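Participant: Provide a 3D model corresponding to the input given below.
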Amino acid sequence: PTHLAGHRLLGRLPADPPGTCYLARSAGGVLMTLRVVPNPWSAHTEFRSAFARGTAAAQRVVSRWAVAPVAADIGARLVWLAEPYLPDPDLAMVVAARGPLPRDVGREVGARLAEALETVHRAGLVHACLTPARVLLAPDGPRLTGLGLAGALYGAGPLILPPSCLAPEQAGEPEGRPGPAVDVFALGCVLTHAVTGRLPFGAEPAGEVRRRILTEPPDLADVPRGLLEVIGACLDRDPDLRPTPTELYAELGLRPGGTGGVRWPGDVVDLIARRRAASPPDAPPARADGTSRGGSRDPGQATGADPGRPPFTGAGDRPGGPGRGKDTDRSDAARRGTSRRGLLLLVAGTATAAAGGVGVLFAGRARSGGPSAETGETLLIGVHADLSGPDAEVGRAQELGVRLAVEEFAGLTRLPFAVDVRVLDDGGDPERAAEVALELGSDPAVRAVIGPTGEVSARPAAERYTREGLPLLALSPAEFPADDTAYRTLLHARPDTAAQALAVVHRLHGDPEVRRVGLVDDRAAEPISGIAVRAVTGALDRDRIIPVPRVLPVGADDPGGTAAGLLAAGIDAVVHAGRAEAVAALAIALADAGFAGPRIAGEAALREEFPRAAGEAAEGWLVVAPRIDPARAAEAVGFTTVFRKRFEEEPGPWAAEGYDAARLVVETVRRMGTRTPPDRESLLTRLRSARLRGVAKPLAFAADGRLATGDEGAYWYEVRGGEFHFLGKAPMTEV
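Facilitator: Modelled structure (predicted):
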């Protein structure tokens, strides 16, 4: 539609359920967020009545820190709610972009939100759906949004609310009507997220989050001292024991109704200013006081999915396929030399998804491409990829992920120099990989490289990059020898094989039926298979599970004999860390023998060849791998949305990891604050100590360059219907 209830619709906004949100201009010229509520809610008489009551109550809320709806209609065919529009980022976005807020800033935010909730409750309203994405960060402080809707949904059709901040009484009785104490519990979750960067009960999957809320204590391990007791009180399982909003101001030490705003850190001020300077179509840029330059007042609201980030972007030109051994085009923004419409800042991480938002901040029109920076210099990020060989799908996905991150950075961050991408193809050939590494290493503008794609290219490339002193972030190769001299500049941005083995052991120990496990070492897949089998063997609790090892020599072709030997040894489960074709052969033999116990494969089996070759015998096999499936992972929904819009396709394997690696590089460069591109050694030093909460996993490194992010970074997949289904995180925890 182009018009609704006297509002001119400018475009659709991403939004969390329920309904569809539009950016609209009222008849009086004010920008609004217009939410249209669909069936089954709008067809439900009780909903319409509750919606009318909630909207009327919300309009009585008068608070500097809360945004009330201004209009609604329950009598029309389409039920809708109009709220003022603010061009500000939400809390989930800001935390994902810059990390947790300082303790004192978190305290100020908590006090102002408590003050807003006190006003909401005094009006007879319960928010019932407070998340980090419902909190906008305006120049002077937070704004609580989303009033008057969630409470009306209870008892009126299937309830769809983000689970991450639900109180136990909401998670356990989804059809019950919530009381004010649920908002205090949610505020505790929001404050945890604000000062730690994560949620106290996790972000996904939804069912697991609900279970933790109902059965486990909140994880407050890294909440700063001075806020721990306050947040812990908010998260009490008994609603009667939680503090009231009025009690919270006293605990937080701030006077309600005070005129002082929140003292944001400088980078948050900059993010808010940049967001306000980016105007949607037909809207003049907003001033710091919320007034548009055209004179209309644009005070506002936006939930985590629609805080002024309208997807008014064209898909843009898709990067072309490069020729073998040649440079591909540099980033599209630089190549076109004109302002690219709709450059984006994607704010990643589990917190954004958990908050119920898409996690994407559209930045309006970007600056013109090309080196318009003050110095005229350019820092290049090299992408060393297989774009024409056996791993071309992975190489291209990594390239697109890197391009997306660099384009967003170029559109939203002004440095004294430009940042761009240079891509070279090694075709999956180890000799060519060494040549590509030499070529990128010889280019003085290249300050870091992401790649290579394939296992066979990894070592010759890494050795050359070390000789050139060039930081190398390796994503998909599994193993590098533990040789600090040969790989001094390597940052291995994924869990290695031994770390993933801990996820396998964790899974086995969680199954009380498993007493003996077959461990198949495929010598044709060395060294990875041997490392995996030895790691599983060493981590098993021998008092609970007995390992039954079997070695497949190179050239062996007797899967039936292997299966018979394992079954004769009385196995209850089997782990195969070898090639996809070898796993498929054993799967068929085990299925023919009637074995249906747990069957687990390593990442080499996460290829189409496995289910295609094994057929029905592949059903139920689990695969552990160090890459996310962004199209199916809740924490990656924002990345997937932007990727689809930018490239008009689904993100391929390792695309999110490529995006994260590029973000780590550009954010590190930004934080270094140099007037010219930093030299390679300085950048390497800073990358070694850098941290990023990425789309796929946290990124941080140990002194030897290995990933150092605890038990995160591996994922489970299961074969169903001949396809791999993403199950979620695979904790890599020791027994």
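
Participant: going forward, measure contacts between C-alpha atoms and count neighbours the same way
Facilitator: Will do.

Participant: hang on, Val719 in a strand?
Facilitator: Yes. Assessed by DSSP: H, G, I helix; E, B strand; the rest coil, Val719 belongs to a strand.

Participant: Would you mind identifying the next helix or strand past the helix or strand containing Glu115?
Facilitator: According to DSSP states H and E, Glu115 maps onto helix 103-122. Sequence-wise, the next helix or strand downstream of helix 103-122 (DSSP H and E) is strand 135-138.

Participant: okay, now Leu566: neighbour count?
Facilitator: Here the number of neighbours of Leu566 (other CA atoms under 10 Å) works out to 23.

Participant: Next up, the contacts around the closest residue to Ala410 other than its chain neighbours.
Facilitator: By the measure of CA to CA, 6 or more residues apart in numbering, the closest residue to Ala410 outside its immediate chain neighbours is Val419, 6.7 Å from it. The neighbourhood of Val419, defined by CA atoms under 8 Å, 6 or more residues apart in numbering, consists of Thr378, Leu379, Leu380, Ile381, Val406, Ala410, Val666.

Participant: Counting by contacts, list what whichever strand or helix holds Val195 packs against.
Facilitator: According to DSSP H and E, Val195 maps onto helix 181-196. Secondary-structure packing of helix 181-196 (3 or more CA pairs under 8 Å, 6 or more residues apart in numbering; DSSP states H and E): helix 91-98, helix 103-122, helix 228-234.

Participant: ok, Gly151 to Leu228 distance?
Facilitator: 29 Å (CA to CA, to the nearest Å).

Participant: Kindly report the same for Arg396.
Facilitator: Counting by CA to CA, the separation of Arg396 from Leu228 is 45 Å.

Participant: got it, and Glu439?
Facilitator: 52 Å.

Participant: cool, and Ala273?
Facilitator: Ala273 is 31 Å from Leu228, where distance means CA to CA.

Participant: Over to Gly54?
Facilitator: Taken as CA to CA, the span from Gly54 to Leu228 is 33 Å.

Participant: Neighbour count: those two, which is higher?
Facilitator: Gly54 (22 against 15).

Participant: quick one: the more buried one is in a helix?
Facilitator: Yes. The assignment for Gly54 by three-state DSSP puts it in a helix.

Participant: To compare against the first, here's the next sequence to fold:
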Amino acid sequence: MSEPLLPTDPASIGGHRLLARLGAGGMGVVYLGRTEAGALAAVKVIQAEYADEPDFRARFRREVETARRVTSPWAVPVTGADPDAAAPWLATAFVPGPSIEEAVGRHGPLPVRSVRVLGRMLAAALREVHAAGLVHRDVKPANVLLAVDGPRLIDFGIACATDETAITSADMVVGTPGFLSPEQAEARGAAVGPPSDIFSLGCLLAYAVSGRPPFGTGAADALLYRTVHDEPDLAGIEAEEDTEDGELLTLLHMCLAKDPADRPTAEQICTVLLVEDLVPDGGPIDWLPDDVVRGIADRSSKMLALPDIEPTVADAPGDAERPSPGRRRLLLASGAALLMAAGGTAAWAALRDDDPPGASASRTRRWAIGVQADLSGSQRTAGQAQERGARLAIEQFNSRKSKPFTLTVKTADDRGTTEGAPAAAKKLIQDEDVLAVLGPSNNETALEVLPTYDEALLPVLSVSAGGLLLTSQDYRSYLQCRPADAVVAFPMAVHLAALKGARLPGLLQDRTAQTYGWEASQSTTLLLRGFGLQPYPRVIPANTEDVKPVVADMLGAGIDSFIYSGYAPGAARVARELAAAGFEGPRLAPQAVLDPEFLELAGDAAEGWLLTSSFIDASAVPAAAAFRAAFRKRYAAEPGYYAAEAYDTVNLLIQELVKATKRGQPPKRQELVGLLRKSRYKGITKEFAFKPEDGTFDGWGVFLHQVDGGRFRFLGEAPSEV
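Facilitator: Presented below is the predicted three-dimensional model:
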């Protein structure tokens, strides 16, 4: 459960001697620490680069204040914090036991009595949370640790006061799909109150007693849909009222009621529904299976046996013994031997001090921009377009007479798969010449490797990945050089709201598209409602071939426009059915349908469809004329989608590299991340700007295309308002 400290980790934080790593994420690291008195603590340390971001520091300060407001024996107490430190930190009491998620995964479902006691104590914790005017909002198996004397509720990072405005957007789904409430799944904002935590508690208890989430597993959109519309799967839990199983089943049904008003309060669970499972004051609680208890004991002994760390130079006392010259020579010799073994003569040459001050490192090596993309798989057309756009930008830069350095391109083909992505990322990370990476080219591969790039602090700039999960994670080295998928779907609602006489838009979400389809449909629904249009929504299961019944249902309801949220093959099936029925109203779809496959499969039925995108058609944009001419000369072909966007992104990189290069030395990778997030660049496709705190795209950059004469005709920038 713990890992050794890295050489870059501090030796102590806030009076805690650090012993090991407990975990790491995009925004920081959680360490196992020991106080001078010998008490163990979990110390959450935020990366120093976020210290200058007021919004982030406010968020962390709120987490500290929120956690301190909860006083319950079943919630992990805060033992220290400094949100104003250069690297803000928060310490809580360390619990050596596993999470419910880990315990169930390793030992199987918990006995019914264990789950009843678990529910009683967690309800007591939530009673204190709600009494403090808070909503936890992320009650899930991973956020409950098991100890011999009872569970501990942890992680108040996204908790919110019931009487304050959340820092997160009111329209954002906050929580963990599969363990959140219907009101969270539908992003109802202020409607997410204490009953939401009770629903999540029901999900958690169902998981603990059955070993499976009550709304199944799979893509986030599927889980959210089932949470709102389907009944929970509680099969296998006995229903006889006079048994513990039956009483637990009754409680689960009450907690998992769709209407928040029908759920019990935490107080009612403690004092009425599970009153016989009272927890003795100060006495032992025999509530966990023997194998779980043995695991907790083993972990406790290992934690207590961890040795202290010797003081480092940074925090050693003033009278600490300094290494002797002989000792120092031995360390340097050992380090040189390791460098020689790892990198040969090139690594040794990098440490030499023979060049005069100001000598350029580019005399002996060429700095590189990496490209991780699908260059040989099913999405190779887009990946190859990005590589070509990047190469063209670098070749044009290298042709300048007064260039301060020379660049090259280094590629890593991930074949567009999550299996190939890690090796591609590792190849670029280990190449010291690579200063930044363009890519990856789809959401799945990006999610797979961004944590790895984060660990190396290697800047990653994506022009084609745009999933909501990418923008909701706290990645340190990521920049999204395009609006998110949900934003790209906005113009569909704007377009319909601007039409005179629009009354009832039909909205079909194809679950073949999983998260992508859900994001597009959710954002469109919210915006349509904001414009006063209530859509007629329908959802079809994944891989549905026969769409005629659902299309007939929607037409029978009297829809006057149609929005499809999914991929190109499904859109083609729908287009053919609409054409066969003689429907001539507006038909719209998001970027994924802007694919030659849609034209091929739909045929004449594709005519008139309006599509949104985050990319331009370089042949139809006057500002891209010079780029298009250079591209055709270099590659004897028209630039494909994303080629111009990749060209712009690499020119943005070059702009910041030129400004930051000093005395022939490039900026370090971590420094470059900060510079890029604060940069602005006017490209041929759009104006690039980012939110410094998370690297998300800060601008519009959404475009319209329409099928006309069997081809996609570029209409220009999409309107952002009616």
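
Participant: What's the TM-score once they're superposed?
Facilitator: Once superposed, the chains reach a TM-score of 0.48 (TM-score structural alignment, normalised by the length of the second structure), with 363 aligned residues with a CA RMSD of 2.0 Å.

Participant: still on that earlier bit, take the helices and strands packed on helix 181-196 of the first structure and write them to TSV, including distance to Val360 of the first structure.
Facilitator: Below are these laid out as TSV (distance: least, CA to CA, whole Å):
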stretch	distance to Val360 of the first structure
helix 91-98	8
helix 103-122	22
helix 228-234	28
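
Participant: Out of those helices, which is closest to Ala582 of the first structure?
Facilitator: Ala582 of the first structure lies closest to helix 91-98 among these, at 41.3 Å (CA to CA).

Participant: Check which helices and strands that closest one sits against.
Facilitator: Going by 3+ CA pairs under 8 Å, 6+ apart, helix 91-98 of the first structure lies up against strand 135-138, helix 181-196, helix 266-277, helix 350-354.

Participant: Kindly compare burial across these and name the winner.
Facilitator: Most buried of those, by mean neighbour count (mean count of other CA atoms under 10 Å): helix 350-354, with a mean of 31.

Participant: so after that helix, what's the next helix or strand?
Facilitator: Once helix 350-354 of the first structure ends, the next helix or strand along the chain (criterion: DSSP H and E) is strand 360-362.

Participant: What's the first helix or strand after the helix holding Val195 of the first structure?
Facilitator: Sequence-wise, the next helix or strand downstream of helix 181-196 of the first structure (DSSP H and E) is helix 206-215.

Participant: related to what we said a few turns ago, quick one: the helices and strands packed on helix 91-98 of the first structure as TSV, columns for distance to Arg671 of the first structure too.
Facilitator: Listed next are these as TSV, based on distance: least, CA to CA, whole Å:
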stretch	distance to Arg671 of the first structure
strand 135-138	22
helix 181-196	20
helix 266-277	10
helix 350-354	22
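
Participant: biggest strand in the second structure, by residue count?
Facilitator: strand 16-24 (DSSP state E).

Participant: buried set for that one?
Facilitator: By neighbour count on 16 or more other CA atoms under 10 Å, the buried set for strand 16-24 of the second structure is His16, Arg17, Leu18, Leu19, Ala20, Arg21, Leu22.

Participant: In a markdown table: those, plus distance to Gly119 of the second structure.
Facilitator: Output for the buried residues of strand 16-24 of the second structure, formatted as a markdown table (distance: CA to CA, whole Å):
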| residue | distance to Gly119 of the second structure |
| --- | --- |
| His16 | 33 |
| Arg17 | 35 |
| Leu18 | 34 |
| Leu19 | 33 |
| Ala20 | 32 |
| Arg21 | 30 |
| Leu22 | 27 |
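
Participant: Can you tell me which of those is closest to Thr411 of the second structure?
Facilitator: Of all these, Arg21 has the smallest distance to Thr411 of the second structure: 33.2 Å, by CA to CA.

Participant: In space, what's closest to that closest one - neighbours in sequence excluded?
Facilitator: The shortest distance from Arg21 of the second structure to any non-neighbouring residue, by CA to CA, 6+ apart, is to Tyr31 (4.5 Å).

Participant: Just list the residues touching the one you found, thanks.
Facilitator: Neighbouring residues of Tyr31 of the second structure by CA under 8 Å, 6+ apart: Leu18, Leu19, Ala20, Arg21, Leu22, Gly23, Ala42, Val43, Lys44, Val45.

Participant: The last one contacts Ala24, correct?
Facilitator: Going back to what we said before, that points to Val45 of the second structure. No. Between Val45 of the second structure and Ala24 there is no contact under CA atoms under 8 Å: 9.6 Å.

Participant: which residues does Ala347 of the second structure contact?
Facilitator: Leu339, Met340.

Participant: I'd assumed it was in a helix, is it?
Facilitator: Yes. According to three-state DSSP, Ala347 of the second structure belongs to a helix.

Participant: For Arg329 of the second structure, see how far away it is.
Facilitator: In terms of CA to CA, Ala347 of the second structure sits 19 Å off from Arg329 of the second structure.

Participant: Please apply the same query to Thr381 of the second structure.
Facilitator: Thr381 of the second structure is 55 Å from Arg329 of the second structure, where distance means CA to CA.

Participant: now do Glu267 of the second structure
Facilitator: 67 Å.

Participant: The two: who's more crowded?
Facilitator: Per other CA under 10 Å, whichever of Glu267 of the second structure and Arg329 has more neighbours is Glu267, with 18 against 12.

Participant: I appreciate the help and will end here.
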